[in-house]
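Engineer: return atomic coordinates for the entry below.
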Amino acid sequence: MRFATYEHGGTVHAGVVSGDGVHAFPAGVTVLDVIRGRPAVPSGPPVPVAEVRLLPPLDPPSVRDFVAFEEHVEGMVAPGSVPPEWYEAPTFYFTNPGALLGAHDDVPIPPGSRLFDFELEVAAVLGPDGIFGYTILNDWSARDLQRREMKVNLGPAKGKDSATTLGPWLVTADELEPYRDPDGFLALEMRVAVNGVEVGQDLLSNMGWPFEELAAYAGRGTRLRAGDVLGSGTCGNGGCLAELWGRGGTVEPLRAGDVVEMTVEGIGTIRNTVVPGVELPPVRPARPRPGKRSR
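Structural biologist: Below is the predicted model:
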C-alpha cells in the first residue's frame, strides 16, 4: 500500500495511492495518524496524481540521517580510505523536519552556498512496532558551508538544514519484502540523473547495516516514536557530486535551473528543480575574545 500527503484545490489531504489516483482519507486524518494506528478508510472518487501537488508523505517527529554506505564514505574521505570508526557502529545526525519538501517542489540554493549538491538515499519510517514503510530521501547539501562547520568538530548544521526531499509517497514495508536478499537487505536499484544524464546508480543492499539494525542503534538509550524517519545515507557510485569530486571528478556543482531526478525500484521517482535562493548579507565573524575574567 502507498500513502501520500498532497494538496488539491487549495486543501491538504492524506490518502492512498492506486492506479486510479489518490483516494482521500476523511478530513483531518493524516498519514502520521495512520502510522500510529488510527483506522482510516478512503472515501470519494480518486484524484489523478498528475492533478495534485505531492507533499512530503508525513510530518515526522524527527529525521535521523545515517551514513551507511561504505563506498560513499570512501569517496568522501581523502585519500579514499574509510575511518576505522565507521565500521564500529552506525553514525547519524539529526536534520531539520521543518525543511522537508515534496517530490516535485523547487529547491532554493541555501544562502551563501556555491557548492550545492544532492544525495540519493532511501528512508525508513518507523511504526509502533518496527519499520512501517519506505520512501525516497534527497539530503540536499551545501558542501562549502558543511566543510567549514565540520572543521569545528560539530555539525553539519546550515550545510544541511535548508531542504530535504521526501517522496513521492510512503510504501508499506510488506510491498518491498520480495526485494529482500538472502542477507536480509533490500536489493532495490537506485538511480539519480541531473538534467536527464545519469550520474549515479547503486543497490540499496550495499548498505553496511540493514534498516532494522539502524533502528535498533537509534533506539539505544532513548525512545523512538512512530513516524520517526531514518535515512540510509548517500549510496555509493555517484550518489552525490561530492563523492565524484573526492574521486577526482570535475563535474560542476548544482546551479539554478538544474533538474535532479531520483528513482528507486519499488518506490517511485522524485524530480526537483534547483532555483535561486535568498541573497542575505554575509555572516558577521566572531569578535576577538576579550580575555577578561572579572567585571
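Engineer: rest of the way, CA atoms for contacts and neighbours
Structural biologist: Will do.
Engineer: just the strands in the stretch 151-295 of the chain please.
Structural biologist: 164-172, 189-194, 197-203, 229-231, 259-264, 268-275 (DSSP state E, counting those that start in this stretch).
Engineer: can I get those strands in CSV with distance to L241?
Structural biologist: Listed next are those as CSV, based on distance: least, C-alpha to C-alpha, whole Å:
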stretch, distance to L241
strand 164-172, 16
strand 189-194, 10
strand 197-203, 8
strand 229-231, 18
strand 259-264, 12
strand 268-275, 15
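Engineer: now those as JSON lines including distance to W245 and mean neighbour count?
Structural biologist: What follows is the strands of the stretch 151-295 of the chain, written out as JSON lines (distance: least, C-alpha to C-alpha, whole Å; neighbours: other C-alpha atoms under 10 Å):
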{"stretch": "strand 164-172", "distance to W245": "22", "mean neighbour count": "27"}
{"stretch": "strand 189-194", "distance to W245": "15", "mean neighbour count": "21"}
{"stretch": "strand 197-203", "distance to W245": "12", "mean neighbour count": "17"}
{"stretch": "strand 229-231", "distance to W245": "23", "mean neighbour count": "28"}
{"stretch": "strand 259-264", "distance to W245": "18", "mean neighbour count": "22"}
{"stretch": "strand 268-275", "distance to W245": "20", "mean neighbour count": "19"}
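Engineer: residues in contact with A173?
Structural biologist: Neighbouring residues of A173 by C-alpha atoms under 8 Å, 6 or more residues apart in numbering: 131-134.
Engineer: neighbour-wise, which of those residues leads?
Structural biologist: Most neighbours among the contacts of A173, by other C-alpha atoms under 10 Å: Y134, with 26 neighbours.
Engineer: the helices in the stretch 51-200 of the chain, which residues?
Structural biologist: Using DSSP state H, counting those that start in this stretch, the helices of the stretch 51-200 of the chain run over 70-76, 84-88, 143-150, 173-176.
Engineer: can you put the ones you listed in TSV and add distance to P61?
Structural biologist: TSV is the format used below for the helices of the stretch 51-200 of the chain (distance: least, C-alpha to C-alpha, whole Å):
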stretch	distance to P61
helix 70-76	27
helix 84-88	27
helix 143-150	24
helix 173-176	20
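Engineer: one more sequence to fold, the one below, so I can look at both together:
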Amino acid sequence: MRFATYEHDGIRRCGAVSTDASGADRLHPLPAHVSLLDLVRAGRTALLDAGQAALAEPAGPAAADVHLLPPVQPGAMRDFVTFEEHGEGMLRRAGLPLDVPEAWRAAPTFYFTNPYSAVGAHDDIPVPPGSSLLDFELEVAAVIGAEGRDLTPEQARDHIIGYTVFNDWSARDLQTREMQAGLGPAKGKDTATTLGPYLVTADELEPYRDEEGFLALALTAEVNGQVVGKDMLSNMSWTFEEMAAYASRGTVVRPGDVLGSGTCGNGGCLAELWGINGSQTPPPLQPGDVVTLTVQGIGQVSNRVVRGKDPHPLPTARKRPRNRP
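Structural biologist: Model prediction:
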C-alpha cells in the first residue's frame, strides 16, 4: 500500500494512494486529524486498516494536483554508506587507492543528517549558501515503524514499516572543507533531503526480495532528462534489516526514523562520475537544473535547483590565550 502526505487548498492531509484507469495516482484522504506518523506509531495493522478504509471511499485529488510533502517528518535521519562501488568512485575522486578501508567493511557505517531539512518530492532545492559544487545522491530509505533496541536483523524486519526515495543533496565543496577538521559532513549535507513521493509499505516490496534478503529494485538518476546513473538496490553490501539492527545497537530506533541506504553506484551522484571521468563532467548542479530519481516499486521524485542565499560572513577562528583559573 502507498501513502502520501500533502497540502491541498491550503490544508495539510495524508491519504492512501491508488492508480486510476488512466494511470494517474489518486489520493484517498484519511481523517483530517490523523497524520501518517500517527498511523506509523500505531503499528502496521493500524496503518493498513486505515489505508483500506480510505481506499474504499471515492478518490480525492490527483497526486499531480497537490503539493506532496515528505511522507513522514523524521525524528532522526541516519544515512549509511552501503554501496562499495560508490565508495570506490569517491576514493578515485580524492586520488586515493580504490580499495575501500577495512573499517568500512566491518560494519554499516552511517552519519546523522538534519531531520529538519526534509523536503517533498517536487520542492525546489536552493543552492546552499557559499557552495558552487552542488550534487544529488540517489538512495532509498527505510522508515522505522516500531521502537526497538539492540535488535537482531531478524527482529528488525518487523520494525521496518516501509520505504521511500531519499535524495541526500550535497554541497561537495563545503563537505570536503569541513571534513578536513576531522568530523563527518555537516553544512555540506544540511540544506535539503528529498523524501517521497510516498511511503510504500514493506509488504508491497516483498516480491522484489532476492534469496539473500536484498530488494532488487532498479534505480535511475536523470539530470535535465538525461540519464546519468543506473544501478540496482540489491548491490547494497548490507540489507536494511542489518542496517536497522546496527542503528539500534546500544540505543533505540523509533517510529518515523529514516535510514538512508547511502548513494548507489554507477552514477548515483555526480561526484562519483567526477572521480571516474577525471573532471567535473557532468558539471555541478546549477539553478534551473532538474534532478529526477526513479526507484522501481516506490516512485519518482523530481526537484528543481534554484538560487540560494549568500552566506552571512563569519570570522575565522581567533587565537586565544590559554589562561587557567
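Engineer: between the strands of the stretch 151-295 of structure 1, which one is closest to E212 of structure 1.
Structural biologist: strand 229-231 (10.1 Å; C-alpha to C-alpha).
Engineer: read off where the closest one ends up in structure 2.
Structural biologist: Counting by TM-score structural alignment, strand 229-231 of structure 1 pairs with residues 258-260 of structure 2.
Engineer: what's the mean deviation for the matching stretch versus structure 1?
Structural biologist: Superposing on structure 1 and averaging over aligned pairs (mean C-alpha distance after the TM-score superposition for structure 1), stretch 258-260 of structure 2 comes out at 0.4 Å.
Engineer: touching that stretch from outside, list them.
Structural biologist: Contacts to stretch 258-260 of structure 2, defined as C-alpha under 8 Å, 6+ apart, come from residues 74-80, 139-144, 166, 243-244.
Engineer: any idea what E85 of structure 2 aligns with in structure 1?
Structural biologist: By TM-score structural alignment, E85 of structure 2 lines up with E71.
Engineer: tell me the contacts of the nearest residue to that match once chain neighbours are set aside?
Structural biologist: Leaving aside its chain neighbours, E71 of structure 1 sits nearest to G236 (4.9 Å; criterion: C-alpha to C-alpha, 6 or more residues apart in numbering). G236 of structure 1 is in contact with 69-72, 75, 200-202, 243, counting by C-alpha under 8 Å, 6+ apart.
Engineer: turn those residues into JSON lines, including distance to F3 of structure 1.
Structural biologist: Putting those into JSON lines (distance: C-alpha to C-alpha, whole Å) gives the following:
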{"residue": "F69", "distance to F3 of structure 1": "27"}
{"residue": "E70", "distance to F3 of structure 1": "31"}
{"residue": "E71", "distance to F3 of structure 1": "32"}
{"residue": "H72", "distance to F3 of structure 1": "30"}
{"residue": "G75", "distance to F3 of structure 1": "35"}
{"residue": "G200", "distance to F3 of structure 1": "27"}
{"residue": "Q201", "distance to F3 of structure 1": "26"}
{"residue": "D202", "distance to F3 of structure 1": "25"}
{"residue": "E243", "distance to F3 of structure 1": "32"}
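Engineer: out of the contacts of stretch 258-260 of structure 2, which are buried?
Structural biologist: Neighbour counting by 16 or more other C-alpha atoms under 10 Å classes 74, 76-80, 139-144, 166, 243-244 among those as buried.
Engineer: tell me which of these fall in strands.
Structural biologist: 77-80, 139-144, 166 (DSSP state E).
Engineer: and stretch 86-98 of structure 1, end to end?
Structural biologist: 28 Å (C-alpha to C-alpha, to the nearest Å).
Engineer: in structure 2, what residues pair with that stretch?
Structural biologist: Mapping stretch 86-98 of structure 1 onto structure 2 (TM-score structural alignment) gives residues 104-116.
Engineer: buried residues in that stretch?
Structural biologist: Quick answer for stretch 104-116 of structure 2 (16+ other C-alpha under 10 Å): 108-110, 113-115.
Engineer: return the member of these nearest to Y208 of structure 2.
Structural biologist: P108 (22.0 Å).
Engineer: close enough to count as contact, that closest one and M243?
Structural biologist: Yes. Using C-alpha atoms under 8 Å, P108 of structure 2 makes contact with M243 at a distance of 6.2 Å.
Engineer: shared neighbours, the two?
Structural biologist: Joint contacts of P108 of structure 2 and M243 (C-alpha under 8 Å, 6+ apart) are F80.
Engineer: ok so, going back, can you put the ones in strands among the buried ones among the contacts of stretch 258-260 of structure 2 in JSON lines and add distance to G51 of structure 2?
Structural biologist: JSON lines is the format used below for these (distance: C-alpha to C-alpha, whole Å):
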{"residue": "M77", "distance to G51 of structure 2": "25"}
{"residue": "R78", "distance to G51 of structure 2": "27"}
{"residue": "D79", "distance to G51 of structure 2": "28"}
{"residue": "F80", "distance to G51 of structure 2": "30"}
{"residue": "E139", "distance to G51 of structure 2": "26"}
{"residue": "V140", "distance to G51 of structure 2": "22"}
{"residue": "A141", "distance to G51 of structure 2": "21"}
{"residue": "A142", "distance to G51 of structure 2": "19"}
{"residue": "V143", "distance to G51 of structure 2": "17"}
{"residue": "I144", "distance to G51 of structure 2": "18"}
{"residue": "F166", "distance to G51 of structure 2": "23"}
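Engineer: list just the nearest of these to L69 of structure 2.
Structural biologist: Out of these, the member with the shortest distance to L69 of structure 2 (by C-alpha to C-alpha) is F166, at 12.9 Å.
Engineer: ok, the closest one to Q155 of structure 2 distance?
Structural biologist: Counting by C-alpha to C-alpha, the gap from F166 of structure 2 to Q155 of structure 2 is 24 Å.
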